[in-house]
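A.B. asks: Need the 3D shape of this:
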Amino acid sequence: MIELTLVHWVYVIVVLVVLGTMILRRDTLIPCILGIFIMGLAANQGIVGAIGGIFNSFVVAGIELIGIIFIISVIVSMSKLLEDLGANQLMVKPITKLIKTPNQAFWFIGMVMLLVSWFFWPSPATALVGAVLLPVGLKVGLPAIGAAVAINLFGHGLALSSDLVIQGALTITASTAGVAVTELSRKGLPLFAVMAVVTITTAYIMLKRDIKNGTLEVTNDLMDREHKEDRKTSPVARIAAYIVPLAFGMDILAMFLFGLTGGDATALIGGTAVLMLIVLCVLEYKSKALEHITNYIKSGFVFGIEIFGPIIPIAAFFYMGDLNSFVKVMGAGGLPATSQGILADLGTALASVAPMNRPTVAIMEMGISGLTGLDGSGFSGLSLSGAIAKVFGTAINGSVAVLAALGQIGAIWVGGGTIVPWSLIPAAAICNVSPMELARRNFIPVIVGLICTTIVAMFLI
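C.D. replies: Below you'll find the model as predicted:
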């Protein structure tokens, strides 16, 4: 029997407080920060050590997340330049000639959103895809709400939850679950696929039904948007429209040829984005390129810190569940000499006193992770999802990676921008529909997908 100390119980109580705070749709930074402080006191660090532990835990979390912050920042920097040049529209416009029917429009918008989101993140992808492809979809008979559904489910759902290229979500979840990013990605792939196929197919069938019944009509003032928003593009934009997709295509080829995964693949993508930013700035701004590239880098890092600023304190607390992170911040005091870390200890203790099985832990993982998404930020709950996956996986001697992937799906599909109205505003605004209407439209497909994915996970854990 594992000996549970005061530190273990403080961790459990703070986790419950964090869950309650999320259910109330309030920010969880204060509970997490106070939790680190109280854990410091429980670990016999004293007032001074506990206070210093807060900052040191931020440093540990920041070191873990710094690569992801950097990759997203440089990707956004390049995206901003492409937008200013007008190259983003040129890259997508050739596809618009292939769209002839509402069915084609739904799947084209969705697939383009998926690809762009994998490489450039869903937030900038929403504006790009919506601005360029929405008028085309409306012209061929796809209602604006149908385009919004496609943008949400493919981008903020499938792309963000699988995150196969940038691997930001995977890194956060894997780090607190104690598994490799590549293992999480590989073992989670069947779950990502099930969630995507079930959810998007259900949404498509419901959309087709309502169009056929006349419930949805194309009566939107965005019909002429493509004419209103046409603007003169920079001559460099045409160069960018060719070399940027080519560069990232070569990156994908290099990943396969040289077996690049995880941090190596992320580094290749990030380095390519920086080089593209330099080349295009020099071509466009010439002698003023030095100043302009500074502004683009600055805007990208402002975005990155804005996104991850609230996540670092939350992750800092949940990283304390790992033995190495705990020792770096709190030292060896407060835990038994035989401890494998707070999360591993809790999992072992839970397995010895509670009848845990695969269906039970799959349902609990999905339920808790889904609750963390109620705050409207799919990323804020990833650290908790990974942490409880480690607890439950240890308790049943099952696959922590599969459980972590299941939790990641629950947290992001609920909170990342598919069924929580307050996280749907960007997609709803670009498509000129109500966030509440979009949330209602997505609700049944997403819930059906979550249920089916949980059932499949029971057999894979």
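A.B. asks: From now on I want contacts and neighbour counts done on CA atoms only, so please keep to that.
C.D. replies: OK.
A.B. asks: Break down the stretch 351-461 of the chain into its helices, ranges please.
C.D. replies: 358-372, 382-396, 400-415, 425-431, 435-460 (DSSP state H, counting those that start in this stretch).
A.B. asks: From the contact counts, what lies against the first one?
C.D. replies: The elements that helix 358-372 packs onto, with contact taken as 3 or more Cα pairs under 8 Å, 6 or more residues apart in numbering; DSSP states H and E, are helix 6-23, helix 382-396, helix 400-415, helix 435-460.
A.B. asks: Tell me the buried residues in that helix?
C.D. replies: The neighbour-count check on helix 358-372 (16 or more other Cα atoms under 10 Å) flags 358-359, 361-372 as buried.
A.B. asks: Distance to I342 added to the residues you listed, as a markdown table?
C.D. replies: As requested, these are exported to a markdown table (distance: Cα to Cα, whole Å):
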| residue | distance to I342 |
| --- | --- |
| R358 | 22 |
| P359 | 24 |
| V361 | 18 |
| A362 | 21 |
| I363 | 22 |
| M364 | 19 |
| E365 | 18 |
| M366 | 21 |
| G367 | 22 |
| I368 | 19 |
| S369 | 19 |
| G370 | 23 |
| L371 | 22 |
| T372 | 21 |
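A.B. asks: Among those, find me the one that's closest to I145.
C.D. replies: G370 (24.2 Å; Cα to Cα).
A.B. asks: and the gap between L260 and V18?
C.D. replies: Distance, L260 to V18, by Cα to Cα, to the nearest Å: 37 Å.
A.B. asks: more crowded one of these two?
C.D. replies: The neighbour comparison of L260 against V18 (other Cα atoms under 10 Å) goes to V18, with 24 against 17.
A.B. asks: Spit out the contact partners of the more buried one.
C.D. replies: By Cα atoms under 8 Å, 6 or more residues apart in numbering, the residues touching V18 are T28, P31, C32.
A.B. asks: Could you export those to a markdown table, including columns for neighbour count?
C.D. replies: Below are these laid out as a markdown table (neighbours: other Cα atoms under 10 Å):
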| residue | neighbour count |
| --- | --- |
| T28 | 21 |
| P31 | 18 |
| C32 | 23 |
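A.B. asks: One more, so I can put them side by side:
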Amino acid sequence: MPSPGMLVYFAFILLIIIAISFKKKPVIIAALGLLAVGTLDTGSFVAGIQVAFRGVLLTAADLLPIILLIGLVVAMTGMLKETETETILIKPILKIKNAAFLYWLAGAMLLALSLFLWPTPAVSLLGALILPLIHRSRISPLGLAVGLCIFGEGIALAGDYVIQGAPGLTARSAGVAMEQVLWQSLPLVCGSGIIASLIGFRVMTVQQKKNIPVYKLVDNRERLDGQKGEEQQKAQEQEEQEELDALPPIKQNHQSQKRKRTILALTAAAFYLLAVIWLIYGKLRGDSAVAVIGGVTLLVLILGTVLADYKTSFNTFGRYIQTGMKFSMEVFAPIVIISGFFLLGTHSGYENVLLHQGAGYLEQLANNLSGIVVLNKYSCALLVMLTAVLGAMSGSGFAALPLAGGIAAALGQAAGISAVPLAVLGQVTAIWTDAAVIPWGFPAIVSAVTQTDAAQIVRLNVLPWLATLCFSLIWTLFNY
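C.D. replies: Below you'll find the predicted structure:
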């Protein structure tokens, strides 16, 4: 019999889905859900308040490295733009006028980086190139964001053939050999990747025709200097010109400034190249990779600020940091609340937030459904996919893999069918769900890098996501 807390938890999930479908931000619903579930589960309003805060606190702690990294990347990008160093870094790419080629080029670059670094540090690293590219090229930022979601996490992490973290976790959870998971996931990953990337390309071309300016894609919040309104931009340019006029003649020397920009561009490119080599050969993953990228970004920001003008570097550096962190916090503040609510349904949240032992709400639901539905290969496949989608709603497709793998093993044994294809189906479903249609998941990170709105990215991602799930389901049912 489901507990009152469990029933309320899924009722609030339904409310969140309804709010998103009506283009409303479900932050207040998630916050109320934290309080309601905590109060009903503990039987005390005071304890429920503590549960709500613990959920937000644990989520904030998990997301803090990403928040800081995105803030530093945005701050560094602002510095590169203000010093006009970005023109040197992206000059070869700016010669490419074909938006279609840029879509595939950025996707291929992110796919290669994600295979070795994992999606989050990879997209953050590529963000140093993407932001100036969006500002100065004609590619649609929303169309590019869709492509980054597809290539960055969808294709790269669904198979995870280099690091092998996802198939390893799936195999352990399902009690099967990892080699079987790797081999049987290959057609699903390749097929779903081709379908999603082609649909994403079509989405990009449609967005390209709309030609929406970047500053209109965000919720009227101040972004980097290049995204402010015309009046603010003119005022800033006038202020910058006055500051320039006040500088000594040596500072206004065009050749001197050009030489500094060249030195900074070469230094930044060299540092990031060394960082990638370090990550690959040092086999640094996850938080370790994030720390390396963040440290290199901070170093480039410091050097660039001092090299541009050491006399004003004290104030300028602080302004860059404030701009970057303000942007990052604006993006991730609502995500912390929403992810905190979904954390309650996971095994980790059930133990660390609600302070109970046992399976989380999501796993309990999957187990209950498996005891009600008649089991055959069709119902088992659908149940595994449903479990994977529910698990990924926490904002981490990776966190859903143990749940999907465990359910695949249990259903496979009960129905007398192999658990391997079911586990692979769950893996692909969970990763693609987080990559495409969870606004507080990977699309949130992509939105921060491309300075677009995560909800708009998710709406454009729905069709590629559905296509990948349909292909994966059909392939699994008719080939195993």
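A.B. asks: Where in the first structure does the longest helix along the second structure fall?
C.D. replies: Taking DSSP state H as the criterion, the second structure has its longest helix at helix 45-82. The aligned range for helix 45-82 of the second structure in the first structure is 47-84, by TM-score structural alignment.
A.B. asks: tell me which residues of the matching stretch are tucked away?
C.D. replies: So stretch 47-84 of the first structure, judged by 16+ other Cα under 10 Å, has buried residues 49-62, 64-65, 67-83.
A.B. asks: mind checking how far that stretch is from the chain centre?
C.D. replies: 15 Å (Cα atoms, centre = their mean, to the nearest Å).
A.B. asks: Contact partners for P4 of the second structure?
C.D. replies: With Cα under 8 Å, 6+ apart, P4 of the second structure has these contacts: L40, D41.
A.B. asks: so of the helices of the stretch 351-461 of the first structure, which one's packed in deepest?
C.D. replies: When these are scored by mean count of other Cα atoms under 10 Å, the highest mean neighbour count falls to helix 400-415 (a mean of 32).
A.B. asks: So which elements touch it?
C.D. replies: Against helix 400-415 of the first structure (3+ Cα pairs under 8 Å, 6+ apart) you get helix 160-162, helix 168-177, helix 181-213, helix 358-372, helix 382-396, helix 435-460.
A.B. asks: name the helices or strands packed onto the third one?
C.D. replies: Where contact means 3+ Cα pairs under 8 Å, 6+ apart, helix 181-213 of the first structure is packed against helix 144-151, helix 160-162, helix 168-177, helix 400-415, helix 435-460.
A.B. asks: Tell me which of the ones you listed approaches K208 of the first structure most closely.
C.D. replies: That would be helix 144-151 among those, by Cα to Cα, at 9.3 Å.
A.B. asks: who touches that closest one?
C.D. replies: With contacts defined as Cα under 8 Å, 6+ apart, helix 144-151 of the first structure is touched by 105-107, 109-110, 113, 126, 129-130, 134, 137-138, 200, 203, 207, 218, 220, 427-428, 431-433, 438, 441-442.
A.B. asks: Can I have the buried ones of those residues as a PyMOL selection?
C.D. replies: Of the contacts of helix 144-151 of the first structure, the buried ones can be selected in PyMOL as follows, counting by 16+ other Cα under 10 Å:
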select buried, resi 105+106+107+109+110+113+126+129+130+134+137+138+200+203+207+218+427+428+431+432+433+438+441+442
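A.B. asks: What distance do you get for G398 of the first structure to A193 of the first structure?
C.D. replies: From G398 of the first structure to A193 of the first structure the distance is 21 Å (Cα to Cα).
A.B. asks: Looking at the two, which is more packed in?
C.D. replies: G398 (18 against 14).
A.B. asks: In contact with the more buried one: list those residues for me.
C.D. replies: Residues near G398 of the first structure by Cα under 8 Å, 6+ apart: R358, I461.
A.B. asks: hmm, back to that, could you dump the helices and strands packed on helix 181-213 of the first structure into CSV with distance to T294 of the first structure added?
C.D. replies: Converted to CSV, these look like this (distance: least, Cα to Cα, whole Å):
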stretch, distance to T294 of the first structure
helix 144-151, 31
helix 160-162, 28
helix 168-177, 24
helix 400-415, 32
helix 435-460, 36
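A.B. asks: closest one to S234 of the first structure among these?
C.D. replies: Per Cα to Cα, nearest to S234 of the first structure of those: helix 144-151, 27.1 Å.
A.B. asks: A36 of the second structure -> the first structure?
C.D. replies: Structural alignment (TM-score structural alignment) places A36 of the second structure against I38 in the first structure.
A.B. asks: is it true that that match touches Y11?
C.D. replies: No: here I38 of the first structure lies out of contact with Y11, judged by Cα atoms under 8 Å, at a distance of 9.0 Å.
A.B. asks: Quick check: the gap between the nearest residue to V400 of the first structure once chain neighbours are set aside and P359 of the first structure.
C.D. replies: Closest residue in space to V400 of the first structure, ignoring its immediate chain neighbours: G393 at 4.6 Å, by Cα to Cα, 6 or more residues apart in numbering. As judged by Cα to Cα, G393 of the first structure and P359 of the first structure stand 12 Å apart.
A.B. asks: name the element the aligned partner of K326 of the second structure in the first structure belongs to?
C.D. replies: Aligned against the first structure by TM-score structural alignment, K326 of the second structure finds its counterpart in V302. Assigned by DSSP states H and E, V302 of the first structure belongs to helix 289-308.
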